[in-house]
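> okay, sequence plus prediction incoming.
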Amino acid sequence: MSGLRELQKEMRRQAIADAAIELFQRQGFQNTTIEQIARHAGVSAPTVFKYFNSKQEIILEMLKEADNRAVLDLRDKMREFDDPVDTLCHLESLLVSYSLEVLPAPLWRELLPLILSNEREGLPQAYREMNAALQAQIANVLRDLQARGKLHAGLDVELTAFLLNDYSHLQLLRLVSAAEPDREAHARQVRLTTQLIFQGMRPD
């Protein structure tokens, strides 16, 4: 019975998140209220607050799940890549794909000013914390590559993870800022830059 309840809770949570994203796309993130999300999801506002503390948290939870999914999917295939550049480019591709899956480019464009600002009511602090968690996961991927002899033994894994995550984040913002996002051009640029960075990561 508890399993059924958990399933129902997860379905309700997903319905609220889906309703929120649909409204964010239709009328904008700033113009959407919790009350509107609740009505669209067919629940009460207090029910929404049982699952999410704010509409900002809805966005961040979905992005966090997308990041975790990307890292898990990479780990399933990690042994298939002999070249660490292929590994890192594949991870970046997964991160972008899942980020755009949960938040389409037009919605990203609206959120960019909030992400880049220091407004208390926006996303910055929570977004930075989420990004720090992703950076830690990238560092673990690099440690695995290092342990397999694919990266220099003396590589500063934490700094490299920061650089890769920061660059990937910047490229995502550039991608979604374009009127017509070009994924192929984006992937080419990411590969060229990753290859350049990797020249200093090769093992002796």
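Noted; the coordinates are in hand.
> make it CA atoms for all contacts and neighbour counts henceforth
Fine.
> hmm, residue 46 and residue 35 touching each other?
No. Using CA atoms under 8 Å, residue 35 and residue 46 do not qualify as a contacting pair, with a distance of 9.1 Å.
> can you pull the buried residues of the lengthiest helix in the chain?
In the chain, taking DSSP state H as the definition, the longest helix is helix 2-27. Residues of helix 2-27 classed as buried by neighbour count (16 or more other CA atoms under 10 Å): 12-25.
> and the residues you listed as CSV, adding distance to residue 102?
Shown next, in CSV, are those (distance: CA to CA, whole Å):
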residue, distance to residue 102
12, 17
13, 14
14, 12
15, 13
16, 13
17, 10
18, 9
19, 12
20, 11
21, 8
22, 11
23, 13
24, 12
25, 11
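> what is the nearest of those residues to residue 40?
residue 19 (5.8 Å; CA to CA).
> also this one, for the comparison:
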Amino acid sequence: MSGLREQKKQETRKTIMEVAKGLFLEKGYEATSTELVARRAGIGSGTLFNYFPSKAELLVEVMRAEFTGMEERKDLSFEVQETAEATVRNYLTKRLEGFSLLEKKLFRELIVASLNAYQSKPEFLQSLMQLDFMFIEELVELLKEVRRLGKLQDHFEVEIAAELIYSSVMFETLIYLYHEERSLEEVLEQTGRKLTFILK
């Protein structure tokens, strides 16, 4: 019985997130109320808050699912290319391609919502930081594999390189989000230039 109950909870959670994603894209974060999300999901507002304590946290979870490439995908398979640089470029292209599916405005609203939520709930920052740490950990594992295969020198410091790559991606992503004319291809191009420096 508990197994069925847990399955039902997971289905409800998934439905809430799918409905919320559609509404955030259609109406924007501010114009999307939790009441509307609950109504479209076929549940009561109180039930929604059992799953997501605030609208900001719901938005973060929706974005987390996008970042990880849908909830059911647990791992990103690493495809090793001829060089370390090509391998990391390929990884970043796959990791960032989901960004193109969502509007820049929604990402900007995520930043604002996160800052607002942090004011009243400081521990909320930990949830956001998990995404950053997950990204860095994936980069570390990828670089370790590339080093193991002899495409990087044995003394190459993968942890430092992963943090530098992450910092470069975040910098270029912020420029992408706040300049309407900036394309995702330019993010990858500019990040690639930094990769050449980091991995040489």
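Perfect, thanks for sending it. What you see is a predicted model; the values in this text were computed from it and never measured.
> return the closest of the buried residues of helix 2-27 of the first structure with respect to residue 189 of the first structure.
Distances from residue 189 of the first structure to those, taken by CA to CA, are shortest for residue 25, at 28.4 Å.
> show me where the first structure has its strands.
Secondary structure of the first structure (DSSP state E): no strands located.
> any idea how far residue 17 of the second structure is from residue 113 of the second structure?
17 Å (CA to CA, to the nearest Å).
> same check, this time on residue 45 of the second structure
Residue 45 of the second structure is 20 Å from residue 113 of the second structure, by CA to CA.
> okay, these two: which has more neighbours?
residue 113 (18 against 15; other CA atoms under 10 Å).
> the more buried one touches residue 58, doesn't it?
No. Applying CA under 8 Å as the test, residue 113 of the second structure and residue 58 come out as separate, 10.4 Å apart.
> look up the closest residue to residue 18 of the second structure, ignoring the ones flanking it.
residue 62 (7.9 Å; CA to CA, 6 or more residues apart in numbering).
> that neighbour against residue 21, yeah?
Yes. Under the criterion of CA under 8 Å, residue 62 of the second structure makes contact with residue 21 at 6.3 Å.
> centroid-nearest residue for the second structure?
residue 67 (2.9 Å; CA atoms, centre = their mean).
> give the contact list for the spatially closest residue to that residue that is not a sequence neighbour.
Leaving out its chain neighbours, the residue that sits closest to residue 67 of the second structure by CA to CA, 6+ apart is residue 98, at 6.9 Å. By CA atoms under 8 Å, 6 or more residues apart in numbering, residue 98 of the second structure lies in contact with 66-67, 69.
> rerun at 10 Å
63, 66-70 (CA atoms under 10 Å, 6 or more residues apart in numbering).
> quick one: which of those has the most company?
residue 63 leads the contacts of residue 98 of the second structure on contacts (other CA under 10 Å) with 23 neighbours.
> so what corresponds to that residue in the first structure?
Under the alignment (TM-score structural alignment), residue 63 of the second structure pairs with residue 63 in the first structure.
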